[in-house]
Every structure is written in structure tokens, then in C-alpha cells.
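> prediction below, plus the sequence it came from.
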Amino acid sequence: MNALPPIQGQQDSAAATGERARPMVILCPAPQKTERIFTPETLRRLRADFHVVDLDGEPDSALDACLPDAFAVIGQPDLPRERLRRAGKLRALLNVEGNFFPNVDYETCHEQGVHVLGAGPAYAQAVAEHALGLALDLARGISREDRAFRAGRETYVSAGTEDSILLRHASVGLIGFGNLGRALHRLLVPFAPTLRVYDPWLPDSVLREHDVLPASLAETLAASQFLFVLATVTGESERLLGPAELDTVPPGARLILVSRAAVVDYDALLDRVRSGRFLAGVDVWPEEPVPADHPARSLEGLVLSAHRAGGIPQAFTEIGRMVLDDLALIARGLPPVRMQVAARELVGRYRNRPVS
């Protein structure tokens, strides 16, 4: 005999039971947008595996009501110690903006066994490719000569290449060897450069395993025809490159800044570009949007980019896939492997600002 179909009340009860059986994931991704980081398929899979509570745009009281039952939070809402203490089931905080801000009590997260994860690796390839593009532009004057051509000032063959240099076999320096540095390193290998790296957070043995030369900051600056500034901002690295440091960069070098504006003294940087000491490509700025009358806009030795290196559609949708992969692992009692794990010793030292 065929069983009778359940009545509506039984169906509703079964659906509610199913929701309770799945781990609750709170979705509050601001300033990201759900549709930007989750493709329809990724979002469907997330909702199939987890009970997703979408609090985007909802008041803080809604978050407080859900936190006691939450398995994970996608986003980085304010989570002080007293709020985290009420989140006894919380196992993961997945930051999808890209920075670890001081609005979270990270020490309490670690005490309670909460995985604190960031989306930084999703941007690394995009930023690395953009950085390489800036370097090649600076090496050959591509955008400069494009402007000249459009204005009727073009020169042909060798007349416009006096300052051109090759990236192949060049002396290259990387300041920072985290997500960005490692992604860029893979792109630089075919150019067979002499590659020095300054990163005080890594032992020399790790750098040698990547086939790069460990070097001091002074050595990296003084030896680099191409200098890529890739460091994050901490109390120690803020204004790491001031006037004295920039004066050790070789004349005619190419400096590429794609990480954080606060690592460099901008007045000193622009002064040296203006004087013709070296050329620079810059994607990040102390004030964004850059004021209309900013002197950088008129410097010929500068390639300008409006903080667009990492924020491309493929990077955003990769964030959603990374979130889904790591949540699935954590739900199975396994460690996350795709997003950046916030190290207990480092996460409180970051000084990065939100990206608008």
C-alpha cells in the first residue's frame, strides 16, 4: 500500500527540522554584496548544506538573536568579547572584505576555538598580474607613448626607446612575500630575474625554498631595477619607505606599489618621481578617491591606477567558492585550507583600512 502524502503542517514541521539539523550560517557580508561574491550555483550549494540566515541590512538586534545558534558568520560585523561570549556554537568567522579590522576581539575568538579566516588569497593572482602589467608598462613606456601618439607627438623605432629596459634577467626586489609576493613570484619566474625578497616575518630557509634570495631591506632597495612593494601595514611597516630609504633605490629603477598606501611616504615618493630619479606605478593611495587637484595626476613618470588591481569579478566569485569549501571542511571537523587563517600572533597587528 502506498503511504499517504504528509499534510501541510507535517511538511512545515519537517522543513523546520531540516533547517535546525543543518549548521546555521549568518550572512552579513557588507561592504561586499552577496550577489558579487556568490554565483547562483555557489549560493545554492551554500543554502543546501547550511541553514543560511541572511542579515544583510538588518539591525544589530537580529544578529544578537541569531548568534547563540550560529555555526559561522560570513562577514565581519562588530564582535566584541561580550558578544562572542554569547556565541557558544560559533566555529568560524569568514571575512569576505579582505582586511582584518579591529572591530573583532580576536583573542576571544582564539580562546573559543573560532577559525578566523580572510579572503586575501582570492585577490592575489589578480593583483600579481596587474603588478606585472605595471612593471612592463614602466619598462617600455607603453601608456606614456600611447598618450604621446594620441596627441600627435609620437616617435618611431629607437627614437622613443632610450629609457626602455628589459625585465628578463633584471635585478628584482619584493618587499613582502605573503599571498601577493608568492603569486607574483610565479609570474616572474619565466623572466629569469635575480630575485631578492625582504620579509621579516619569514626565516631565510623558507625564502630559499622558493628559490629567492633572502635580503635585508637595505640590500633589496639598493639592488633592485624593479621594486615591488607588496607588504601589509602594521605598526612596524607603516611608512617603511621614507625619504632615506627611497634615496637608496637605484636611479632609473621602476617602483610598483600595489599593496597598502601607508607603507610608503607619498610626498617623498612623488618628489623622487618628479625629479626623475625613478619611475613608479601606483594602485593604492592615502586618500581615495584621489582629489582632483592631486599633484600625482600631472607627473609623467608615474603610471596611475585607481585601486583596481584586485577587485575584478573573477576574484570576487572566488571568495564565494573559498567560503563554501572551507565551511564544508570545518563542518566535517577538518581545518580550513583555502582562506587565509588569521594567525593569533599577527591578526591584532594589522593596520589596514577598509576598501570603499
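Everything's here; your move.

> can we go C-alpha only for contacts and neighbour counts from here?
Noted.

> quick one: the most centrally placed residue in the chain and residue 170, what's the gap?
Nearest to the mean C-alpha position of the chain, by Cα atoms, centre = their mean, lies residue 120 at 3.9 Å. Note on residue 120: its distance to residue 170, by Cα to Cα, to the nearest Å, is 28 Å.

> same question, residue 51
From residue 51 to residue 170 the distance is 53 Å (Cα to Cα).

> neighbour count winner among those two?
When residue 51 and residue 170 are compared for neighbours, residue 51 comes out ahead with 19 against 16, by other Cα atoms under 10 Å.

> which ones are touching the closest residue to that one other than its chain neighbours?
Nearest residue to residue 51, sequence neighbours excluded (Cα to Cα, 6 or more residues apart in numbering): residue 24, at 4.6 Å. Contacts for residue 24 (Cα atoms under 8 Å, 6 or more residues apart in numbering) come out as 50, 51, 52, 53, 69, 70, 71, 72.

> now do the buried residues in stretch 266-275.
Going by neighbour count (16 or more other Cα atoms under 10 Å), the buried part of stretch 266-275 is 266, 268, 269, 270, 272, 273, 274.

> can I get the residues you listed in JSON lines with secondary structure and distance to residue 63?
Output for those, formatted as JSON lines (DSSP: H, G, I helix; E, B strand; the rest coil; distance: Cα to Cα, whole Å):
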{"residue": "266", "secondary structure": "helix", "distance to residue 63": "40"}
{"residue": "268", "secondary structure": "helix", "distance to residue 63": "45"}
{"residue": "269", "secondary structure": "helix", "distance to residue 63": "44"}
{"residue": "270", "secondary structure": "helix", "distance to residue 63": "45"}
{"residue": "272", "secondary structure": "helix", "distance to residue 63": "50"}
{"residue": "273", "secondary structure": "helix", "distance to residue 63": "49"}
{"residue": "274", "secondary structure": "helix", "distance to residue 63": "51"}
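
> next up, a second structure to put side by side with the first:
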Amino acid sequence: MMRPKIAFAMAADKTKFVFDAEALARLAACCDIVRDTPLDEFNSPAARAVLADIDILITGWGCPMISADVVKAAPRLKLIAHAAGTVKYTLDPAVYAAGIVVTHAADANAVPVAEYTLAAIIFANKRMFEMRDNYRSDQARRSSHALMNEPIGNYHRTIGLVGASRIGRKVAKFLTGFDFTVLLSDPFVQADDPIMEMVELVDIETLMGRSDVVSLHAPSLPATRAMIGARQLALMRDGATFINTARGALVDEAALIAELQSGRLHAVIDVTEPEIPAAGSPLFSLPNVFLTPHVAGAIGMERLRLGQLAVEEVERFVAGVPLEFAVEPALLERLA
């Protein structure tokens, strides 16, 4: 029986560390790798020759759009294993129409996002960013000591999670190890969902009003665009913190900035819309904002998890056993 042939399609400058020597050796043990260098385009004669020869394509960040034309150029293609998060901006419906199976590494990418969120929650409740600034400007620590006597810290605080996504669920699991009350708002969660053992299910208005920290984990859909706006933010307690590691489009940024400029709220923001805020945006300078450049997901050595998951899925596919992270077309639009 012929071994499956495999190739890669991704941007090399965005996928360093995804596949180490061990991962490549595992792929070579079950497949023939037809080209070591990843494809970064699908139109050249060389790229078309690779597409015509492969059964499996491993994709990642920077992969060109897999259009109907690309599918036609790859008549043997049976599996696309995406060694990154969402695939919904990479795949034309022709992929599923051709019977090609798709899997992704969103579960692996969710781990560092959940870790970032946990760290943000702990630091936010202890007002660490404010403590840092106070200490820099007041080395005698008078302002730091005054802040220590405020009702802050991580004991008996209430954390609100908006969305029971892969990341939201991992965050909820992390939070079970702390003295927190964890609220969840998600219209798709039912009473028999396992997450109900870790959270209290409430509507979003209740969550916004009761939480010391609100963390957003919903997918970016037309229905969720600007789901956090002036009305929801106004419900938050004075001194509460808003965390966004999901998508910038979920938040009415003008409304958020208005609340932050008032000094009433704090924010930890990893994602914005546009991806880079406009020059001079208050998000860059407000003292109550901790802004990071979309780094909550896998970076550096964390990317190894993505490659490992993709390799495991390829091994399952070659062995003829069910994939663990197949992406069904009906669920594609609900993915982040």
C-alpha cells in the first residue's frame, strides 16, 4: 500500500518552532514528505506540481486561501490539517464539497490564551499594573501601601466569563483552583453541560453587574459584533476589570474607551479592531489599560503544541481512526 504524500502551506516567518525535528520525524514515519519548504503560494508551476501529488496538506498561519481552483489542482487531497487556530478564513466551501476532511489545532492554541487570561485575572485583582506605576513614581511606597488597604486581591472575588468556547472552558477549569465565584454567560450552554459543575450560568447583564473581572471568550460572528457596548459596560462595578483575548470586533471600542477615560474601569486588552489601533489611540497611553499586541495565543516555544496536535491528527488519519479535532462545515461559522 502506498504511503500518503504530504506537504506544508504556511508563512515560514510566522510559524517558527511549530514543527521541531521530532514532529517532522513522526510525519516522515507515516507519510512521504514531498517538499520540506512550506508553500506560501499556490499559483506557480512548482506549487501546482506539489498540489497534484499530495494526499495531505498541513497548513498554518500565512497559508494562502484554499480556493475552488486550488482544490481542483489537488485531486488526491484528502486531509487538511491546520496547525493553528481558526480555519474559517482559509477555506472555500469547495473544500468540503470535494469531501476533504479538515482538522485544526485550536485546542492547542487555546492553552496559552487561557494561561494569559488566568495571569491577567490574578494581576488585575491585585492591581499589579497600578502597583508597578505607583512604585515607579513613589519609591517610598506610601501610595502602594494605601492601595494595599483597598478591597483588592484574589480572595472571594467574582469572575465573569462571556462565552463557553474552548478557551472559556479552559479558563473556567483553571479558576476552580482559586477562591473565586465564577459566572458564565452563554446562550448555548444547557443544564447538563459539564461546565455547569464549575460555573453559575447567568444572563450577560447579571454577569456584568456582579463581576470584579469580566473576561470575553465569544466567537466573532455578525450576531456578536459589538456585543459589549455602552449599556453592558455601564453595568460593571467601579474598579472592575475588562479582559479581551477574543476579537476586537466584539467590543464597541468607543464605548470602552469612554469608560476607561473616566477612570472607572480597568482593562487588559490583547485584541482590537483594527488589529493595530489608530496612531494616538488612548489605548496606548491610558494608565488603567494594559495593552498587548495580540500575543495571548501561541508564541515562541508554545507553537510546538500546534505542530504536535497536527501530527497526532495526521497519524490518526493515516491509521484510519477518528480524528479528535475535525472541523465540521456546519460548525465552521461558529468558530472564533
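Noted; the coordinates are in hand. Predicted model only: the values in this text are computed from it and were never measured.

> nearest residue to the residue nearest to the centre of structure 1 other than its sequence neighbours?
Per Cα to Cα, 6+ apart, closest to residue 120 of structure 1 is residue 98, 5.0 Å.

> the one you found -> structure 2?
Aligning on TM-score structural alignment places residue 98 of structure 1 opposite residue 85 in structure 2.

> next up, the contacts around its match.
Residue 85 of structure 2 touches 104, 105, 106, 107, 109, counting by Cα under 8 Å, 6+ apart.

> check contacts around the counterpart of the second one in structure 1.
Spelled out, it's residue 105 of structure 2. Counting by TM-score structural alignment, residue 105 of structure 2 corresponds to residue 119 in structure 1. By Cα under 8 Å, 6+ apart, residue 119 of structure 1 lies in contact with 94, 95, 96, 97, 98, 99, 319, 322, 339, 340.

> is the first one in a helix, a strand, or coil?
Right, the one you point to is residue 94 of structure 1. Taken by DSSP: H, G, I helix; E, B strand; the rest coil, the conformation at residue 94 of structure 1 corresponds to strand.

> that one touches residue 74, doesn't it?
Yes - under the criterion of Cα atoms under 8 Å, residue 94 of structure 1 makes contact with residue 74 at 4.8 Å.

> counterpart of residue 293 of structure 1 over in structure 2?
Checking with TM-score structural alignment, residue 293 of structure 1 has residue 280 as its match.

> residues near that match, how many?
8.

> the nearest residue to residue 273 of structure 2 once chain neighbours are set aside: neighbour count?
What sits nearest to residue 273 of structure 2 in space, not counting adjacent residues and going by Cα to Cα, 6+ apart, is residue 248, at 4.7 Å. When neighbours are counted by other Cα under 10 Å, residue 248 of structure 2 registers 19.

> residue 248 of structure 2 corresponds to which position in structure 1?
So, by TM-score structural alignment, residue 248 of structure 2 is matched to residue 261.

> tell me how far the residue nearest to residue 120 of structure 1 lies from residue 37 of structure 1.
For residue 98 of structure 1, the distance to residue 37 of structure 1 - Cα to Cα - is 12 Å.

> list residues touching both of the two?
With Cα under 8 Å, 6+ apart, residue 98 of structure 1 and residue 37 have no common neighbours.

> can you tell me which residue in structure 1 aligns to residue 161 of structure 2?
In structure 1, residue 161 of structure 2 lands on residue 174 (TM-score structural alignment).

> for residue 21 of structure 2, same thing?
Aligned partner of residue 21 of structure 2 by TM-score structural alignment: residue 40.

> returning to what we had before: quick one: which of the contacts of residue 119 of structure 1 sit in helices?
Assigned to helices by DSSP state H, the following of the contacts of residue 119 of structure 1 qualify: 319, 322.

> widest-spaced pair of the contacts of residue 119 of structure 1?
Farthest apart among the contacts of residue 119 of structure 1 by Cα to Cα are 99 and 322. That separation is 15.7 Å.

> which of those two has more neighbours?
Using other Cα under 10 Å as the criterion, residue 99 of structure 1 and residue 322 rank with residue 322 on top: 24 against 20.

> tell me how far the more buried one lies from residue 16 of structure 1.
28 Å.

> and what of residue 109 of structure 1?
Remark: distance between residue 109 of structure 1 and residue 16 of structure 1 (Cα to Cα) = 29 Å.

> one step back: pretty sure the residue nearest to the centre of structure 1 contacts residue 179?
Yes - contact criterion Cα under 8 Å: residue 120 of structure 1 and residue 179 qualify, at 7.3 Å.

> longest helix in structure 1, by number of residues?
Secondary structure of structure 1 read by DSSP H shows that its longest helix is helix 120-140.

> just the helices in the stretch 151-300 of structure 1 please.
179-188, 204-209, 217-223, 243-246, 266-274 (DSSP state H, counting those that start in this stretch).

> and of the ones you listed, who's closest to residue 152 of structure 1?
Closest to residue 152 of structure 1 of the helices of the stretch 151-300 of structure 1, according to Cα to Cα: helix 266-274, at 23.8 Å.

> thinking again about what came up before, ok, residue 94 and residue 74 of structure 1, which is more surrounded?
Higher neighbour count among residue 94 of structure 1 and residue 74: residue 94, with 27 against 23, using other Cα under 10 Å.
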